[in-house]
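Model the following, please.
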Amino acid sequence: MFPHSRTPRLPTAEQALRGRPDPTFPVPERHTVLGTRLLGPYPEGLEIADFGLGCFWGAERKFWQLPAGVHTTLVGYQGGFTEHPTYEEVCSGLTGHTEAVRVVHDPTVISYEELLKLFWESHNPTQGFRQGNDVGTQYRSAIYTHTSAQAATAEASRAAYQQVLTGSGYGTISTEILPAEGRTFYPAEGYHQQYLSGSKNPDGYCGLGGTGVKLGDPFGTNWGQSCPTGIAPAPEAADK
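Down below sits the predicted model:
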């Protein structure tokens, strides 16, 4: 979670590190805060949403702190070329991955639109390969969609947020919106999972910060207007 001295640039598939067919480290079974399974199987009816919004330590905490509807969260690497990368490899800038948060949620309790609202308002999506003082291709803003409905909603939310950001003096959104298919989510090492939780590092580093510009009510007619204040089936059912 520290800045690089060189100018970040995404590698091509040919330039990227080769990786490996299997992970080199285990992933904890349970979420440190929520107590749910990190890798599933998950209860029936849940959906998966994948986001990249800078340092995944603070980004993950944003989602697990939602009052209801989030079953589990986990952090990982997504959007690149290297199979089963390590943190050090991702930080080298030679994998093409961004730091991502997977959010498994109950859409009857919290919608994808609400998750998108939190996503946009929790970081500055106009900074390219940077988020605050964190510089590198792994800090780029991204949404990886699992269904055509997610893709359409994500695109609509980006257009709406661009409108209010422009009105507030910000530049062009650099967030990539791409299908999750073909862009495998590789879980990060165990020490990264729920890194800022109370049992680990509650006062640890977090460089995440939003613009202060609000997207609007995702359920109302003011979607995309400024406010004064601030879908993919999950794996088969199982209990916690």
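
only C-alpha atoms for contact and neighbour calcs from this point on.
Will do.

Now the residue nearest the centre of the chain: which helix or strand?
Note on the chain: the residue nearest the mean C-alpha position is F51, at 2.4 Å, using Cα atoms, centre = their mean. Element membership of F51, judged by DSSP states H and E, is strand 47-53.

next structured bit after that strand?
helix 56-64.

Who are the packing partners of the helix or strand following that next one?
Remark: after helix 56-64, the chain's next helix or strand is strand 70-78, criterion DSSP H and E. Where contact means 3 or more Cα pairs under 8 Å, 6 or more residues apart in numbering; DSSP states H and E, strand 70-78 is packed against helix 56-64, strand 98-105, strand 186-187.

The first one - contacts with which helices or strands?
Here helix 56-64 is seen to pack against strand 70-78, strand 98-105, helix 112-121 when contacts are counted using 3+ Cα pairs under 8 Å, 6+ apart.

How about L74: what's its closest non-neighbour residue?
The shortest distance from L74 to any non-neighbouring residue, by Cα to Cα, 6 or more residues apart in numbering, is to R102 (5.4 Å).

Please provide the structure for the following sequence as well, for comparison with the first:
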Amino acid sequence: MLFGRTTPQIPTPDQALKGRATREYEVPSRHTVLGNALLGPYPDGLEVADFGLGCFWGAERKFWQTPGVWTTLVGYQGGSTPNPVYEEVCSGLTGHTEAVRVVYDPAEVSYEQLLKVFWESHDPTQGFRQGNDVGTQYRSAIYTHTPAQATSAEASRASYQQVLTGAGHGTITTELLPADTREFFPAEGYHQQYLDKNPAGYCGIGGTGVSCPIGVAKTEG
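The predicted structure follows:
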């Protein structure tokens, strides 16, 4: 079996659902809060960052509230099944995690500041879960787009581990991989900016309460 009762496992490519050649649904053209395009190509000078930190509804809101972020969209990343749908991802049989793609202006917000939002908005020591949300789709992940992002992500992980350890927390389990090896598939339209459309909806995002020693980004929800 792929999954035990207490320890989910990521399926291998051979075990994963086969998926499909094209996306089965349309993705909205514009961000409901920021008003900018959801899908690229994006304007020159902007950069892209990808993060997984539990349920993507609340995670996306953390980033669209961050000054300097041009647009955000949620999707599925890190798995083997091409063009999955939500129900397949939730089954644990695609290998994806729920991710947020953050398109930002580096002249207004640094990647390091986005990393601070990322680390402080979830508990990166929980493995395949965030709070009551359990499954491989809730794992912590950073998918980097440049060598500079990879270097910054690795350095921030090491720095945050030190302060987490000092505060009595466990080992960071965050997956850190190049984005070009982990394709991002935009999620269905109803997931995009979900908490803007449903202000009283489920969030599920909560950090450790331990400040990350990098950047100065605002992280309040």
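
my read: the residue nearest to the centre of the first structure touches R102, true?
Yes. Shown here, F51 of the first structure and R102 form a contact pair, counting by Cα atoms under 8 Å, at 6.6 Å.

neighbours of the residue nearest to L74 of the first structure, just the number please.
23 (other Cα atoms under 10 Å).

Quick check: the gap between it and R61 of the first structure.
Going from R102 of the first structure to R61 of the first structure by Cα to Cα, to the nearest Å gives 11 Å.

The helices and strands packed on strand 70-78 of the first structure: which one's closest to V75 of the first structure?
For those, the distance to V75 of the first structure is smallest for strand 98-105, at 4.5 Å, taking Cα to Cα.

Please identify the most buried of the helices and strands packed on strand 70-78 of the first structure.
strand 98-105 (a mean of 28; mean count of other Cα atoms under 10 Å).

what's the average distance of that one to the second structure?
Its aligned residues in the second structure lie a mean 0.2 Å from strand 98-105 of the first structure after superposition (mean Cα distance after the TM-score superposition for the first structure).

Not counting that strand itself, show me its contacts.
Contact partners of strand 98-105 of the first structure, identified using Cα atoms under 8 Å, 6 or more residues apart in numbering, comprise 46-56, 59-60, 63, 69-80, 90, 137-142, 185, 234.

circling back: check which helices and strands the strand holding F51 of the first structure is in contact with.
Going by 3+ Cα pairs under 8 Å, 6+ apart, strand 47-53 of the first structure lies up against strand 98-105, helix 112-121, strand 141-145, strand 232-233.

now that strand and strand 98-105, what's the angle there?
Following axes from the mean of the first three to the mean of the last three Cα atoms, to 10 degrees, one obtains 150 degrees for the angle between strand 47-53 of the first structure and strand 98-105.

How far off centre is strand 47-53 of the first structure?
5 Å (Cα atoms, centre = their mean, to the nearest Å).

same deal with stretch 13-32 of the first structure?
Distance, centroid of stretch 13-32 of the first structure to centroid of chain: 17 Å (Cα atoms, centre = their mean).

do the same with stretch 73-88 of the second structure
12 Å.

Now do the end-to-end distance for it.
19 Å.

which residues does the aligned residue in the first structure for W70 of the second structure contact?
Counting by TM-score structural alignment, W70 of the second structure lines up with H71 in the first structure. Taking Cα under 8 Å, 6+ apart as the criterion, H71 of the first structure is in contact with L34, T36, V103, V104, H105, D106.

With H4 of the first structure instead?
Shown in contact with H4 of the first structure (Cα under 8 Å, 6+ apart): D134, V135, G136.

at 6 Å what do you get?
V135 (Cα atoms under 6 Å, 6 or more residues apart in numbering).

Secondary structure element holding it?
H4 of the first structure belongs to no helix or strand, assigned by DSSP H and E.

Can you tell me how far K62 of the first structure is from L215 of the first structure?
16 Å.

any idea which helix is longest in the second structure?
Scanning the second structure for the longest helix, with DSSP state H as the assignment, gives helix 147-166.

with the first structure superposed, average distance for that helix?
Compared with the first structure after the fit, helix 147-166 of the second structure shows a mean deviation of 0.2 Å (mean Cα distance after the TM-score superposition for the first structure).

whereabouts in the first structure does that helix align?
Against the first structure, helix 147-166 of the second structure falls on residues 148-167 (TM-score structural alignment).

Give me the buried positions along that stretch.
150-151, 153-155, 157-158, 160-165 (16 or more other Cα atoms under 10 Å).

do stretch 15-26 of the second structure as well
A16, L17, R23.

Ok, stretch 127-141 of the first structure next?
127-132, 134-141.

quick one: which of those sit in strands?
Among those, the residues falling in strands (DSSP state E) are R130, Q131, D134, V135, S141.

Return the closest of those residues with respect to F119 of the first structure.
The nearest member of those to F119 of the first structure, counting by Cα to Cα, is S141 at 9.5 Å.

Distance of the closest one relative to N201 of the first structure?
24 Å.

likewise D217 of the first structure?
Going from D217 of the first structure to N201 of the first structure by Cα to Cα gives 33 Å.

Please say which of these two ends up with more neighbours.
Set side by side, D217 of the first structure and N201 give different neighbour counts by other Cα under 10 Å, the larger being at D217 (17 against 12).

so the more buried one, which of the three states?
coil (DSSP: H, G, I helix; E, B strand; the rest coil).

Redo the contacts of H71 of the first structure as CSV? Include distance to L118 of the first structure.
Supplementary listing: the contacts of H71 of the first structure in CSV, determined by distance: Cα to Cα, whole Å:
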residue, distance to L118 of the first structure
L34, 19
T36, 22
V103, 12
V104, 15
H105, 14
D106, 16
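
of those residues, closest to P179 of the first structure?
V103 (15.7 Å).

Give me the number of neighbouring residues for the closest residue to the closest one other than its chain neighbours.
Counting by Cα to Cα, 6+ apart, the nearest residue to V103 of the first structure once its immediate chain neighbours are dropped is T73, at 4.7 Å. Counted with other Cα under 10 Å, residues neighbouring T73 of the first structure total 27.
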